[in-house]
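K.L.:
only geometry, no sequence info:
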């Protein structure tokens, strides 16, 4: 059954694991994501309401929210939930399964398992642009193919945030080498 992007972000997030997202000549199998739950989630970009920057997150599920992180990295989220709820799933890491040479040119000299490891690196590998904000999944620019079988997954606290840090809204495929590492620790 296809993913219903009108569901809550924490329901959609684990369903995205193992999916292949294609954009700008590169395809990435998603191995790590984080759910952000809107007004009730202090870590969400939408916690304080709608702004011009986060407006895409308030659209209906199944669209992209692309933003500039730390002023340098373009990160991508898949919007979830009904219009107006401000929910999304941050694309944290994945394995480049097509377009590796192109992803390598965009990322520079890194090992293949690190090409899309971390939200900014994944965004660079896919060549996400602010102009991709609001783009529809399944449209001309973004295709998402679901796996035949959902992979095993685990959940735990999100990383790289300072609010609502203990919420177990990070989902990943255990043992996958592309999953982000916490500073000073091996991958989970």
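P.N.:
Done, it's in. Since the model is a prediction, treat every value here as computed from it, not as a measurement.

K.L.:
contacts, neighbours, all on C-alpha from now
P.N.:
Will do.

K.L.:
can you give me the helices in the protein?
P.N.:
With DSSP state H, the ranges of helices along the chain come out as 9-16, 100-107, 119-125.

K.L.:
which other helices and strands contact the second one?
P.N.:
Spelled out, it's helix 100-107. Counting contacts by 3 or more CA pairs under 8 Å, 6 or more residues apart in numbering; DSSP states H and E, helix 100-107 packs against strand 26-36, helix 119-125.

K.L.:
residues near the closest residue to residue 166 other than its chain neighbours, how many?
P.N.:
The spatially closest residue to residue 166, leaving aside those adjacent along the chain, is residue 157, at 5.1 Å (CA to CA, 6 or more residues apart in numbering). Neighbourhood size, residue 157 [other CA atoms under 10 Å]: 14.

K.L.:
returning to what we had before: now the helices of the chain in a markdown table, with mean neighbour count?
P.N.:
Formatted as a markdown table, the helices of the chain follow (neighbours: other CA atoms under 10 Å):
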| stretch | mean neighbour count |
| --- | --- |
| helix 9-16 | 24 |
| helix 100-107 | 17 |
| helix 119-125 | 24 |
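
K.L.:
also this one, for the comparison:
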């Protein structure tokens, strides 16, 4: 399945994460290397610099979070629980420490390779569960430490593109899976989409 879509330019990301995040809903996450994989972004969370107690960047740059302070339109990829990877689109001016966590996508093509990347032959994982969470998403798209700091606005095997589709309804909620900064309504998802991760209400 082919999609006529333009890669989002660097200028798209040159804003604070809470402004970029809801605009990412409906965009396409595309892995073009090897067997193509495409999914529509249906859930995101914003993390915004040193004023955000839940942001990895809150205490300044470290070896782990250095990519989060990089140029807008690059990826910040980190490991959680020593097991899983999470992917974030870096936003704002370099040195700010803003990023948008890609929490869930709706698979559009490459379902079999996504299932295989999840360590499954595709018969035990339903499509709705392939990418319904940040760790599932990175597993399905084969995103790992090698993508940390990569440019998603350039001609690479991983990019975010716009095919013109816009969700008719978006829901904003508090962020989930964190213990600090929980009062901020910086999680957005496509209302009613079954591929969204837990905590839909």
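P.N.:
All right, it came through fine. Because the structure is predicted, anything quoted here is derived from the model rather than measured.

K.L.:
Please state their TM-score.
P.N.:
Scored against TM-score structural alignment, normalised by the length of the first structure, the superposed chains reach a TM-score of 0.93; 184 aligned residues with a CA RMSD of 1.4 Å.

K.L.:
ok, back up a step: so which of the helices of the first structure comes closest to residue 77 of the first structure?
P.N.:
Minimum separation from residue 77 of the first structure across the helices of the first structure (CA to CA) falls at helix 119-125, 9.3 Å.

K.L.:
circling back to that earlier point, make a markdown table out of the helices and strands packed on helix 100-107 of the first structure and add distance to residue 167 of the first structure.
P.N.:
Listed next are those as a markdown table, based on distance: least, CA to CA, whole Å:
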| stretch | distance to residue 167 of the first structure |
| --- | --- |
| strand 26-36 | 10 |
| helix 119-125 | 19 |
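
K.L.:
nearest to residue 107 of the first structure, of those?
P.N.:
helix 119-125 (6.2 Å).

K.L.:
how about the closest one, aligned to which bit of the second structure?
P.N.:
Under TM-score structural alignment, helix 119-125 of the first structure corresponds to residues 134-140 of the second structure.

K.L.:
That stretch vs the first structure - mean distance after superposition?
P.N.:
Compared with the first structure after fitting, stretch 134-140 of the second structure deviates on average by 0.4 Å (mean CA distance after the TM-score superposition for the first structure).

K.L.:
what's in contact with that stretch?
P.N.:
With CA atoms under 8 Å, 6 or more residues apart in numbering as the test, stretch 134-140 of the second structure has contacts from 84-87, 101-105, 113-118, 130-131, 144.

K.L.:
The first structure: which residue goes with residue 151 of the second structure?
P.N.:
Aligning on TM-score structural alignment places residue 151 of the second structure opposite residue 136 in the first structure.

K.L.:
so that match makes contact with residue 64?
P.N.:
Yes - with contact defined as CA atoms under 8 Å, residue 136 of the first structure and residue 64 form a contacting pair (6.3 Å).

K.L.:
Which one's more surrounded, those two?
P.N.:
The residue with more neighbours, out of residue 136 of the first structure and residue 64, is residue 64; 24 against 19, by other CA under 10 Å.

K.L.:
which ones are touching the more buried one?
P.N.:
56-57, 76-79, 132-137.

K.L.:
Can you find the partner of it in the second structure?
P.N.:
Here residue 64 of the first structure is matched to residue 75 in the second structure, going by TM-score structural alignment.

K.L.:
And for residue 80 of the first structure?
P.N.:
Correspondence of residue 80 of the first structure to the second structure, assessed by TM-score structural alignment: residue 91.

K.L.:
count of residues packed around its match?
P.N.:
36.

K.L.:
pretty sure it contacts residue 18?
P.N.:
No - using CA under 8 Å, residue 91 of the second structure is not in contact with residue 18; the gap is 9.4 Å.

K.L.:
shared neighbours, these two?
P.N.:
Joint contacts of residue 91 of the second structure and residue 18 (CA under 8 Å, 6+ apart) are residue 100.

K.L.:
thinking again about what came up before, out of the contacts of residue 64 of the first structure, which comes closest to residue 24 of the first structure?
P.N.:
When those are ranked by distance to residue 24 of the first structure (CA to CA), residue 132 comes first, at 10.8 Å.

K.L.:
burial measure for that closest one, as a count.
P.N.:
By other CA under 10 Å, the residues close to residue 132 of the first structure number 18.

K.L.:
Stretch 48-64 of the second structure: end-to-end distance?
P.N.:
Start-to-end span of stretch 48-64 of the second structure (CA to CA, to the nearest Å) is 17 Å.
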